[in-house]
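Enquirer: quick one, what's the 3D model for this:
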Amino acid sequence: MAEPVTICICTYRRPSLFEALASLEHLRLSEVEVAAVLVVDNDVTDGLRTEVARWAETCRFPLRYHYAPAQNISIARNAALDGVETRWAAFIDDDEVATADWLEELYAGADEAEAVIGQSVAQYGSALPGWAARCDFHSNRITGRVDNAYTSNALIDVDFLRRKNIRFREELGRTGGEDTLLFRQLTESGGRIVYRPESVVYEEVPPSRASMTWVFRRMYRAGQTHGLLSREYDASGFSRLGLTAGAKALVSAAMTVATLPGSDASRRWAARSALHFGALSYRVRPTILEEYGAKPKTRPSK
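Expert: Predicted structure coming up:
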């Protein structure tokens, strides 16, 4: 018999939260039960409380509001984990909408794993530059090792995390990469991860993110996160990271020029170059770019 699931949405000043909630109203549920929807507000004030309470009056599922201030996504996600009263928690972002079969497809992998990951598919409006959709830097899919995972579409065995004392690292709550580290901790503790691309959520890309500047920052930070993971779980690889990341960065930079700057191929090589330069920078100085702070910063990683 299927175990109940709590759907968790962490939010920070995004009106799209209510589009995400609306999409849950249309879930097809035959093999899984939704016990509750938990909204965790990470803003400096609890201004959403009244609006969420109003929404709860007609919501298909029991809707709970939790206030977790600090503008730190790790604090919000840990608050979600603490507030879950079921074994399973399904995470979706506040700027995503779920397809009708999202949760059913996600839960279909639960028997084989302690975490199940679906795909987050970016949608590009006609006003955005054409290269954004063709290069598709914004979608989340697993293409390499399965623990290179994310919480934008994830089902997690919360009981397993509690037994193993696995939490989102708060020092990464403004940088990003906290979810990647959590899933690495999960597998290092004996947990299994299954990727189910059949489980789909959609995210509309705003114009502010449809720029190569945004892509460079995101890829550079992802490279720094790779450096952190290497330092914590692959000592020999970390010792060679200066050489390997440096070589890959230079090759990628050369290919960026060789493939006609401004072309889609050149943009993809430039993104790879930013990734490898991020890893190289972490090897030289272990800090991570603060993506979500008020100003661009770097924050030392522990």
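
Enquirer: going forward, measure contacts and count neighbours with C-alpha atoms only.
Expert: Noted.

Enquirer: residue contacts, Thr6?
Expert: Taking CA atoms under 8 Å, 6 or more residues apart in numbering, we find Thr6 in contact with 34-38, 84-86, 88-90.

Enquirer: neighbour-wise, which of these leads?
Expert: The member of these surrounded by the most neighbours (other CA atoms under 10 Å) is Ala89, with 28 neighbours in all.

Enquirer: here's the other one to compare against:
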Amino acid sequence: MNPADPATTVVICAYTERRWDDVVAALASVRAQTVPAGEVILVIDHNPGLEERAAAEFGDVLVVPNAGRRGLSGARNTAIELAKGEVIVFLDDDAVPEQDWLEQLLAGYRDPRVLAVGGAARPVWPDGRRAPLLPARGAGTGELDWVVGCTYTGQPVTETPVRNLMGCNMSFRREAFQLAGLFTEDLGRVGRTPLGCEETELCIRLRQASPGSVILFRPSSVVRHRVTPDRLTWGYLRRRGWGEGLSKALVSRSVGADAALATERDYLRRVIPAAVLRELSRLLRGQRTGLAGLLAVFVVVGATALGYARGKLSGRRLQIRVSTPKLVHGPIHVATVDIHNMPARLQVPARTVGHYRAAQVLVRDGARTLDVVLLPVRRGVVRLDLIGIGTPAPAPAPEFERPLVSVVIPTANRKAQAVTSVRAALAAGYPHLEILVVDNFPPGPNGDDWLREEVEKLGARYLVETRKGVSVARNTGARESSGELIAFIDENISVEPGWFDAVAEEFAADHEVGCVTAMVLPASLETDAEVLFERLKGYSHTVRRQRLDRETVREDPLYPLSMARYGPGSCTTWRRETFESLGGFDPLLGAGTPAVAGEDLDLFVRLARARGTVVYTPHAVARHTHRADWLELREQMRGYGVGLAAMLLLSVLRRPIGVFSVVRRIPRGMARLASRTPELPLSDRAARSRLRQLRRDERYGMLSGPLALGRAWKRHRFDARSGSR
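Expert: Predicted coordinates for the structure are as follows:
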């Protein structure tokens, strides 16, 4: 396994118990891969009996029901919303991959431009021999093998970019669904109805959303696709061709005829005439297979053309879904469970039965984070058995020397929250802590008497910084501290027990690490504003530990816009020598300045340019109090836009040659920004209006970023001349 390979989720969708043996074989082959999958999700398409049987049989697999419309697309979308992997891989329930299948797929992602990788599908015929009904040059692929879901003549035989992938053997980066949306549920197989093209339509949308991206076909990644006898009949050929034509007509309405039919036109001009001439030659030589082959070509092509014509006349259009969870509005219960004493079901508080629609559950194994899952709440109960995680033996706590950690907590308008944050830090159980609370909005030069008393009563230090700005306050706290490590924790964040141990462990294990970021989860998801913020800007981006350096991040096509991958700057720990070598936070950026935000991204950019290293650890968990008020959320979104634009401009001013890198990546960055909009029912006009307003606020903030940076610079110059502290 290559350490650079991304974490994967393998998805298999099933709908009938008639394929039980196929599902068992598919799962067994996934377990036997040379590169193990991070998780496996089996989605059952509206078949409670099959779901119950699968959940009882496959203890190491997450078995879930299709939460969408009946059909393959709805099942796949359900898995996408649950998957935790950076790459989501789709395997048909009647396909068995080769042992290096997953390894070959993941090798394609070493090029950062690649957003999707697919492989070949070789047929497994009912009697072990190719069916005479489907023409072929010899024992290899045939021109009509797509009818039975397999690689066909005309597809590439070497690794090459393609328009779309085959549904039985394909994979996508998670980013692809953020850019293009999910599979449209108006397409795709429903039961035994032979419709399709949902993967074609999605791949075309992806290329339109991200023109510089690559969809890669790797024939070295192979699955064996079982062909049942019922697919080798004249009736099935007619139905399959008709369904393909109907689907292509819908796709052409959605993405345009040129994009939808480019590959098909080449297939009809080049591949089909060659097949007709070959089968006609066989017929003239007296071979009976020639007649069957000719008839099959005419039946399939003719039925496809008729289906396309019928679809074009229907006037029907596709509904495209975006790629975020459905449970956006309404409160979400927040919970933490440990697998060593986890019940099968979690009862929400009695007073709120019927109040919550979903639960966000942090799954821990003692001091280690295993997963964060979003589960439905039905009748006041959360089924924790849906999580599908076994019970491994607890890992022994590593032994290392625990250095002094200085905790800097800046505060302005939420001083009671700052006291709560101090208490949480003290309760985290770390033996060597120094806590400094920096009052950045004191009522007078001597500070706030109440806050001073509360802080000193807890054994922490109280500092006053009259110059406005969270960056100045953090720098003041760092300058007055004495620890080898400096943890910056915002006033609205409370760390959980074990937080400092998990962070200090990373520094002790790797002396090249200059900064450690943590997983930050919401403290509450009770209001629409809190839930929307978590969907749009939530900090819990992955449960996988990541080691990020300049070269890793520069591979991202959005660098330096991708620095948010490092984690939230509101809950970070720095090695003192690294922080001081960078000069600390820039006082022109951050809350309390006209630029409002962007100070954490700016420091990460400077660290990357200095070839520094950041480790993100999901095992250090903190809770963030989101803004519960709608108007406050709007102001926060505007501030994010102001800070992002100001940070980018300041980065270019420091290093003018970087302007070319920023400008080149802005279109794709804006596409990603626009795509991260939660899904809402079409009838919920008020909710859609709120989302559009939030996006407008963020964009308008970006427009005012340069002017805000200019005002921040003037204020900083004034403070420097006046010598204020």
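
Enquirer: superposing both, give me the TM-score.
Expert: The TM-score (TM-score structural alignment, normalised by the length of the first structure) is 0.78; 271 aligned residues with a CA RMSD of 3.2 Å.

Enquirer: redo the contacts of Thr6 of the first structure as TSV? Include distance to Ala258 of the first structure.
Expert: Written out in TSV, the entries for these read as follows (distance: CA to CA, whole Å):
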residue	distance to Ala258 of the first structure
Val34	52
Ala35	54
Ala36	53
Val37	50
Leu38	49
Val84	51
Glu85	55
Thr86	53
Trp88	48
Ala89	46
Ala90	44
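
Enquirer: can I get these in JSON lines including distance to Ala76 of the first structure and secondary structure?
Expert: Listed next are the contacts of Thr6 of the first structure as JSON lines, based on distance: CA to CA, whole Å; DSSP: H, G, I helix; E, B strand; the rest coil:
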{"residue": "Val34", "distance to Ala76 of the first structure": "21", "secondary structure": "strand"}
{"residue": "Ala35", "distance to Ala76 of the first structure": "20", "secondary structure": "strand"}
{"residue": "Ala36", "distance to Ala76 of the first structure": "17", "secondary structure": "strand"}
{"residue": "Val37", "distance to Ala76 of the first structure": "15", "secondary structure": "strand"}
{"residue": "Leu38", "distance to Ala76 of the first structure": "11", "secondary structure": "strand"}
{"residue": "Val84", "distance to Ala76 of the first structure": "13", "secondary structure": "coil"}
{"residue": "Glu85", "distance to Ala76 of the first structure": "16", "secondary structure": "coil"}
{"residue": "Thr86", "distance to Ala76 of the first structure": "18", "secondary structure": "coil"}
{"residue": "Trp88", "distance to Ala76 of the first structure": "17", "secondary structure": "strand"}
{"residue": "Ala89", "distance to Ala76 of the first structure": "14", "secondary structure": "strand"}
{"residue": "Ala90", "distance to Ala76 of the first structure": "14", "secondary structure": "strand"}
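
Enquirer: tell me the one among those nearest to Glu19 of the first structure.
Expert: If you rank these by distance to Glu19 of the first structure using CA to CA, Val37 comes first, at 13.9 Å.

Enquirer: show me what that closest one aligns to in the second structure.
Expert: Residue-level alignment of Val37 of the first structure against the second structure, with TM-score structural alignment as criterion, gives Val40.

Enquirer: measure that match to Arg31 of the second structure for me?
Expert: 9 Å (CA to CA, to the nearest Å).

Enquirer: ok, back up a step: what strand or helix carries the nearest residue to the match of Val37 of the first structure once chain neighbours are set aside?
Expert: For Val40 of the second structure, ignoring the flanking residues on the chain, the nearest one in space by CA to CA, 6 or more residues apart in numbering is Val10 at 4.8 Å. Taking DSSP states H and E as the criterion, Val10 of the second structure maps to strand 8-14.

Enquirer: equivalent range in the first structure for that strand?
Expert: Counterpart in the first structure of strand 8-14 of the second structure, with TM-score structural alignment as the criterion, is residues 5-11.

Enquirer: how far apart are the matching stretch and its match in the second structure?
Expert: Superposed on the second structure, stretch 5-11 of the first structure shows a mean distance to its aligned partners of 0.7 Å (mean CA distance after the TM-score superposition for the first structure).

Enquirer: in that stretch, what's buried?
Expert: Applying a neighbour-count criterion of 16 or more other CA atoms under 10 Å, the buried positions in stretch 5-11 of the first structure are 5-11.

Enquirer: how many neighbours does Leu27 of the first structure have?
Expert: Leu27 of the first structure sits with 17 neighbouring residues when counted by other CA under 10 Å.

Enquirer: my error: substitute Ala107 of the second structure in the last question.
Expert: As a burial measure, Ala107 of the second structure scores 17 neighbours (other CA under 10 Å).

Enquirer: that one contacts Pro6, doesn't it?
Expert: No - the criterion here is CA atoms under 8 Å, and Ala107 of the second structure misses it with Pro6 at 9.7 Å.

Enquirer: spit out the contact partners of the residue nearest to Asp92 of the second structure when sequence neighbours are not counted.
Expert: Closest residue in space to Asp92 of the second structure, ignoring its immediate chain neighbours: Cys168 at 4.7 Å, by CA to CA, 6+ apart. Neighbour list for Cys168 of the second structure: 90-92, 95, 121, 149 [criterion: CA under 8 Å, 6+ apart].

Enquirer: try it again at 10 Å.
Expert: Each residue near Cys168 of the second structure by CA atoms under 10 Å, 6 or more residues apart in numbering is listed here: 12, 89-96, 118-121, 149-150, 199, 223-225.

Enquirer: before we move on, the earlier item: any residues in contact with both of Val40 and Arg31 of the second structure?
Expert: Counting by CA under 10 Å, 6+ apart, the shared contacts of Val40 of the second structure and Arg31 are Asp60.

Enquirer: do you have the strands of the stretch 1-150 of the second structure handy? List them.
Expert: All strands of the stretch 1-150 of the second structure, identified by DSSP state E, counting those that start in this stretch, fall at 8-14, 39-44, 62-65, 87-92, 95-97, 114-124.

Enquirer: okay, the ones you listed in TSV with distance to Thr476 of the second structure next?
Expert: Formatted as TSV, the entries for those read as follows, by distance: least, CA to CA, whole Å:
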stretch	distance to Thr476 of the second structure
strand 8-14	43
strand 39-44	45
strand 62-65	49
strand 87-92	42
strand 95-97	58
strand 114-124	44
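
Enquirer: what does stretch 382-394 of the second structure correspond to over in the first structure?
Expert: Alignment note (TM-score structural alignment): stretch 382-394 of the second structure is unmatched in the first structure.

Enquirer: map Arg218 of the first structure onto the second structure.
Expert: In the second structure, the residue paired with Arg218 of the first structure is Arg240, using TM-score structural alignment.
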